[in-house]
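Asks: Fold the following and give me the result.
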Amino acid sequence: MGRYLGQHFLKDEAVISHAVASILPQQNGILEVGPGGMALTEHLLKPTTPIILVERDEKLLPYIKERLKSHPHATLIYQNILDYDFLAAKNHFKGPFGLISNLPYLISTPFLEKIAPLSHLFTKVHLMLQKEVVDKVMAPSGKNGSKLSHLLRIQYNLEPGIAVSAKSFDPPPKVDSQFITLTPKESLLDSNKWEAFQTFLNLAFNHRKHTLHWFEKKYHYKAKHPAERKIEEMDTLELIESFLAT
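Replies: Now for the predicted structure:
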């Protein structure tokens, strides 16, 4: 089976059982990104649960199609998930759905950026990522904080899951992994302000070591919080408040 897209196929049954338990049951359906060797998918193919599988590796398609022959409720889509329209899945399932993936490491960040403003489409998102990515996403502020963490916290509650050793994969990656669950919540920001806030956040993180006073003077933003605060010290809500104060 293919390996050129940065895939590391999960083989540890205990880890697979944990992943399945975290996402099931789902009333409307499940979308799995990158079914790969089908180790996780086999446990998700329940008779009453519609499922969409999005796979980019053309070499895996015959294998996956063969395994799906006895599962008419399963739909296989050959596409790069970064180009996929998640609204189409919501329409297919007739409502919000569960999203699960042992995500290829090469696309972790762009994938998370893609789903950040789309929480209304999901009931729950359960992902396996590089542990260092989970650490960055879970850091709300400080030197380890990231733009991605703030973007995700606007629409999701974030919960780290179990750590997974490299030995749980075939072939084993060079780093350990970790599960993370994203549970949709009421958005902290109106959807029509999303792009403008991203621009603000990009500017802010280009100067994360500077104070709000410096940032306000250079970019003509109004500081909502004490001017001596450094940008990297601010949490998501404080950044949103400063953005909305302009």
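Asks: use CA for all of it now, contacts and neighbours both
Replies: Fine.
Asks: From the chain's centroid, how far away is the top helix by length along the chain?
Replies: Ranked by number of residues, the top helix in the chain under DSSP state H is helix 194-206. The gap between where helix 194-206 is centred and where its chain is centred comes out at 19 Å by C-alpha atoms, centre = their mean, to the nearest Å.
Asks: Check what contacts that helix and list those residues.
Replies: By C-alpha atoms under 8 Å, 6 or more residues apart in numbering, the residues outside helix 194-206 that reach it are 117, 146-147, 151, 215, 231-232, 239-240, 243.
Asks: ok, which stretches of the protein are strands?
Replies: 9-10, 30-33, 51-55, 74-78, 97-102, 122-130, 156-164, 169-170, 177-184 (DSSP state E).
Asks: got those strands as CSV, with distance to residue 137 columns?
Replies: Shown next, in CSV, are the strands of the chain (distance: least, C-alpha to C-alpha, whole Å):
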stretch, distance to residue 137
strand 9-10, 22
strand 30-33, 20
strand 51-55, 24
strand 74-78, 29
strand 97-102, 16
strand 122-130, 10
strand 156-164, 8
strand 169-170, 23
strand 177-184, 9
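Asks: possible to save these as JSON lines with mean neighbour count and distance to residue 138?
Replies: JSON lines is the format used below for the strands of the chain (neighbours: other C-alpha atoms under 10 Å; distance: least, C-alpha to C-alpha, whole Å):
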{"stretch": "strand 9-10", "mean neighbour count": "24", "distance to residue 138": "23"}
{"stretch": "strand 30-33", "mean neighbour count": "25", "distance to residue 138": "22"}
{"stretch": "strand 51-55", "mean neighbour count": "22", "distance to residue 138": "27"}
{"stretch": "strand 74-78", "mean neighbour count": "17", "distance to residue 138": "31"}
{"stretch": "strand 97-102", "mean neighbour count": "24", "distance to residue 138": "18"}
{"stretch": "strand 122-130", "mean neighbour count": "23", "distance to residue 138": "12"}
{"stretch": "strand 156-164", "mean neighbour count": "17", "distance to residue 138": "7"}
{"stretch": "strand 169-170", "mean neighbour count": "16", "distance to residue 138": "24"}
{"stretch": "strand 177-184", "mean neighbour count": "21", "distance to residue 138": "9"}
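Asks: Flag every buried residue along the longest helix of the chain.
Replies: Within helix 194-206, the residues scored as buried using 16 or more other C-alpha atoms under 10 Å are 197, 200-201, 204.
Asks: show me the contacts for the residue sitting furthest away from the middle of the chain.
Replies: Residue farthest from the centre of the chain, counting by C-alpha atoms, centre = their mean, is residue 217 at 34.7 Å. Residues near residue 217 by C-alpha under 8 Å, 6+ apart: none.
Asks: Now the second one, please; I'll put the structures next to each other:
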Amino acid sequence: MNDLVRPSRVSELLRAYGLNPSKGLGQNFLVDRHALEKIVGAADVHDEDVCLEIGPGLGTLTRELAERARTVLAIEKDKKLTPVLAETLADYANIELQFSDALEVDYRKLLEPYSPPFKVVANLPYYVTTPLIMQLLETGIKWGKMVFLVQREVAERMTARPGTEACGSLSLAVQYYAQVKTIAVIPPNAFFPPPKVSSAVVLLEGRDKPGQHFGLVNEKLFFALIRAAFGQRRKTLLNALSAGLDVPKADIQRALAGCGIPESLRGETLGIESFVKIANQLT
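Replies: Take a look at the predicted model:
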């Protein structure tokens, strides 16, 4: 039984090592067995898997992954947790612990010594959620599954459909690379200390060669279009793209006409397929 899901055990550990959860590092340690099972169940970890974990904290999720996976590669930024993790992970020989900033890790190099399947399973600090998820998706590594525990608002943005208030550049970028769905909503009292907002478990299943999947010719232009369209949401699509792209307005007008997309629409109403069409017209 994983005793780290008990708040009393977490409190005891922190006192023993003279530590306090760091607000700056977004440390809210998971202390709920049900939530832990939701995360591990969504990842569907098997003994051939190599699991990447970002922010192991006290090792609660790390232990569960190590019980099931071939290898767990855990990236922790807070070196003050070194003695705690030495204690909580002492019984597991299949954990490789690295103290680094997850945003500065070369994940291709990290995984070179290992063979797939690769999975990412992480309770992400809120402050790095968006840049880190995009970094992992953009590596080109074929992740089997990616399971993240994130702020509920971020989960809603990641899964949002076109035309909804939550839909933005993050929605389309994530959905370009992966199929996304919310597995469970996790209340604040599942953490120690409890955050002010609810969280959610999100499952991403990566697309194999997303550019080919969507028939996209120029990926760089596609993402530039999305950034421009959502960078000025109040403007019409034509005006937003004209302001955000180094492309003549007349060329954008011709591209929209070629796609049968009205100039007066707003970017937030368009899905991935529409932006792919515009990008291909401009290429």
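Asks: about what we covered before: quick check: the gap between the residue farthest from the centre of the first structure and residue 230 of the first structure.
Replies: 14 Å (C-alpha to C-alpha, to the nearest Å).
Asks: residues in contact with the aligned partner of residue 95 of the second structure in the first structure?
Replies: Aligning on TM-score structural alignment places residue 95 of the second structure opposite residue 74 in the first structure. For residue 74 of the first structure, the contact set (C-alpha under 8 Å, 6+ apart) comprises 45, 50-53, 68.
Asks: picking that back up, nearest to residue 107 of the first structure among the buried residues of helix 194-206 of the first structure?
Replies: Nearest to residue 107 of the first structure among the buried residues of helix 194-206 of the first structure: residue 201, at 21.1 Å, using C-alpha to C-alpha.
Asks: quick one: residue 124 of the first structure and residue 23 touch, right?
Replies: Yes - contact criterion C-alpha atoms under 8 Å: residue 124 of the first structure and residue 23 qualify, at 7.3 Å.
Asks: what sits in contact with each of the two?
Replies: Common neighbours of residue 124 of the first structure and residue 23 (C-alpha under 8 Å, 6+ apart) are 98-99.
Asks: what's the burial count for the aligned partner of residue 225 of the first structure in the second structure?
Replies: Per TM-score structural alignment, the equivalent position to residue 225 of the first structure in the second structure is residue 260. Neighbour count of residue 260 of the second structure, defined by other C-alpha atoms under 10 Å: 12.
Asks: Where do the helices of the second structure begin and end?
Replies: Using DSSP H, helices in the second structure cover 7-16, 33-43, 60-68, 82-88, 107-111, 129-138, 152-159, 169-177, 210-214, 219-231, 237-244, 249-259, 272-282.
Asks: With residue 51 of the second structure as the reference, name the closest of those.
Replies: Nearest of these (C-alpha to C-alpha): helix 60-68, 7.4 Å.
Asks: so what corresponds to residue 193 of the second structure in the first structure?
Replies: Residue 193 of the second structure maps onto residue 171 in the first structure, by TM-score structural alignment.
Asks: I should have written residue 169 of the second structure there, sorry.
Replies: Match for residue 169 of the second structure (TM-score structural alignment): residue 147.
Asks: Same question for residue 184 of the second structure.
Replies: Using TM-score structural alignment, the equivalent of residue 184 of the second structure in the first structure is residue 162.
Asks: What of residue 236 of the second structure?
Replies: Checking TM-score structural alignment: residue 236 of the second structure goes with residue 211.
Asks: Look up the closest residue to its match, ignoring the ones flanking it.
Replies: residue 230 (4.1 Å; C-alpha to C-alpha, 6 or more residues apart in numbering).
Asks: need the buried residues of helix 194-206 of the first structure in JSON lines with distance to residue 175 of the first structure, can you?
Replies: Listed next are those as JSON lines, based on distance: C-alpha to C-alpha, whole Å:
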{"residue": "197", "distance to residue 175 of the first structure": "33"}
{"residue": "200", "distance to residue 175 of the first structure": "33"}
{"residue": "201", "distance to residue 175 of the first structure": "29"}
{"residue": "204", "distance to residue 175 of the first structure": "30"}
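Asks: can you give me the end-to-end distance of stretch 56-73 of the first structure?
Replies: So stretch 56-73 of the first structure: terminal residues 20 Å apart, C-alpha to C-alpha.
Asks: same check, this time on stretch 230-238 of the first structure
Replies: OK, stretch 230-238 of the first structure end separation, C-alpha to C-alpha: 12 Å.
Asks: Now do it: everything it contacts.
Replies: 140-143, 145, 150, 153-154, 188, 204-205, 207-212, 224-225.
Asks: So what's the residue count around residue 19 of the second structure?
Replies: Residue 19 of the second structure: 13 neighbours (other C-alpha under 10 Å).
Asks: which residues touch it?
Replies: With C-alpha under 8 Å, 6+ apart, residue 19 of the second structure has these contacts: residue 80.
Asks: do residue 99 of the first structure as well
Replies: 23, 30-33, 122-126.
Asks: how about those, which pair is most distant?
Replies: Longest span within the contacts of residue 99 of the first structure, C-alpha to C-alpha: 33 and 123, 15.6 Å.
Asks: Okay, residue 220 of the first structure and residue 18 of the first structure: tell me how far apart.
Replies: Taking C-alpha to C-alpha, one finds residue 220 of the first structure at 49 Å from residue 18 of the first structure.
Asks: quick one: stretch 119-139 of the second structure aligns where in the first structure?
Replies: Residue span in the first structure matched to stretch 119-139 of the second structure, by TM-score structural alignment: 98-118.
Asks: measure that stretch end to end?
Replies: End-to-end distance for stretch 98-118 of the first structure: 12 Å, by C-alpha to C-alpha.
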